[in-house]
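1. Below: sequence and its predicted model.
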Amino acid sequence: MSALRIAFQLLLYVPLMLLIGYFSSYPRFTQVPAGEALVRLSIVHGAQRLQECRERTPEELARLAPNMRAALDCPRERAPLAVELEFDGRVVYRRSVPPTGLRRDGAAAVYHRMQVPAGRHRVVARLRDRAGEGFDYTREATLDIAPGASLVIDFSVAQGGFVFKG
């Protein structure tokens, strides 16, 4: 390689490396402003069915094709999911989320992201996964959320309801 060719490559590559090095450190990026914290509510849950399964009568079974003769008739449609999130006595999120799927038989998905001042907060999360009034799952907690921290509010039936992480 000639010395001239190496010099031109250096003239091209060195500024490019400096540019990449600069933008890897500046400008500074933070997800939340100073003194704030991030709260994420993330739920994917299949609610209870709207109607109970019923046993078919012998006459109904006789009318069906042989391959369709299941003794139980279970409608697939699920109830909408009602979710409520309260911070320091104030409701900050309230939604009724329909189930997914063509027959409304899938899980309902909820995602909500918000910024709150860092510090001590009383958090109440509620969920109803059946038709009717009231809530089936409720969790209250007083949490200290550090500045720049991220609190995730998840839901798991296997873990007994709401799970606060972070």
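-> The structure has been received and is ready for your questions. Residues are numbered from 1 along each chain as shown.
2. hey, let's count contacts and neighbours off CA atoms from now on
-> Fine.
3. The helix or strand hosting residue 4: how far from the chain's middle?
-> Using DSSP states H and E, residue 4 falls within helix 3-25. Offset of helix 3-25 from its chain centre (CA atoms, centre = their mean, to the nearest Å): 44 Å.
4. Structure two is appended below for comparative analysis:
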Amino acid sequence: MRRVFDWLGQALLYGCFAVAIGVFSRWPVYHPLGPDMAQIKVSFMHHGARLADCRPYTAEELAKLAPNMRGAAKCERERSPVSIEVDLDGRQVVSHVSAPSGLSRDGASTLYRRLDVPAGEHRIAVRFRDDQSARGAVQQHEAVVTLAPAQVLVIDFNADKGGIVLQ
């Protein structure tokens, strides 16, 4: 008889657990965006230009290096920070400078920002600079986009696809 009560108790606890999971999977209702809202995500991971050009080793520098470490040129590792500016309908909404990652400041610069905007037509201007020595923006892109409610527009930088990409 005790064994029957053990089984019934276990079934009751599992049933309560299943009901709790069912209730909390549907309630409270989550809406990531309000009605008639869209989202713009600015996201990139990009290596900036090297801060110093490669230069040939001098004879003295080559003599100091171990034979297996001798190369034709010495290239500094540090990279330039990457800056991006995004204008939405003539108003600047993102202005950010991303420092290179890594101990030697030789890794990729990254950025991720989300902007909730009203759905509809918007004029977007993006300016991107990955070379500290360059004056002004290295890449520029302007577009007029129409965003539907709950649509997500991603602004990215992809050198293989020609630079600034809106998708």
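-> Structure received. Everything quoted here is computed from the prediction, not taken from an experiment.
5. Now compute the TM-score of the two chains, please.
-> For this chain pair, the superposition-based TM-score is 0.87 by TM-score structural alignment, normalised by the length of structure 1; 165 aligned residues with a CA RMSD of 2.1 Å.
6. circling back to that earlier point, run the chain-centre distance for the helix or strand that comes right after the helix holding residue 4 of structure 1.
-> Going down the chain from helix 3-25 of structure 1, the next helix or strand is strand 36-45, by DSSP H and E. On the basis of CA atoms, centre = their mean, strand 36-45 of structure 1 sits 6 Å off its chain's mean C-alpha point.
7. Could you list the buried residues of strand 36-45 of structure 1?
-> 36, 37, 38, 39, 40, 41, 43, 44, 45 (16 or more other CA atoms under 10 Å).
8. Next, the contact list for the residue nearest in space to the middle of structure 2, please.
-> For structure 2, residue 43 is the residue whose C-alpha lies nearest the centre (CA atoms, centre = their mean; 3.2 Å). Counting by CA atoms under 8 Å, 6 or more residues apart in numbering, residue 43 of structure 2 touches 110, 111, 112, 113, 154, 155, 156, 157.
9. switch to 6 Å and redo it
-> Going by CA atoms under 6 Å, 6 or more residues apart in numbering, residue 43 of structure 2 touches 111, 112, 156.
10. How about residue 91 of structure 1?
-> residue 85.
11. does the aligned residue in structure 2 for it belong to a helix or a strand, and which?
-> When structure 2 is aligned by TM-score structural alignment, residue 91 of structure 1 is paired with residue 92. Assigned by DSSP H and E, residue 92 of structure 2 belongs to strand 91-98.
12. No more questions from me, cheers.
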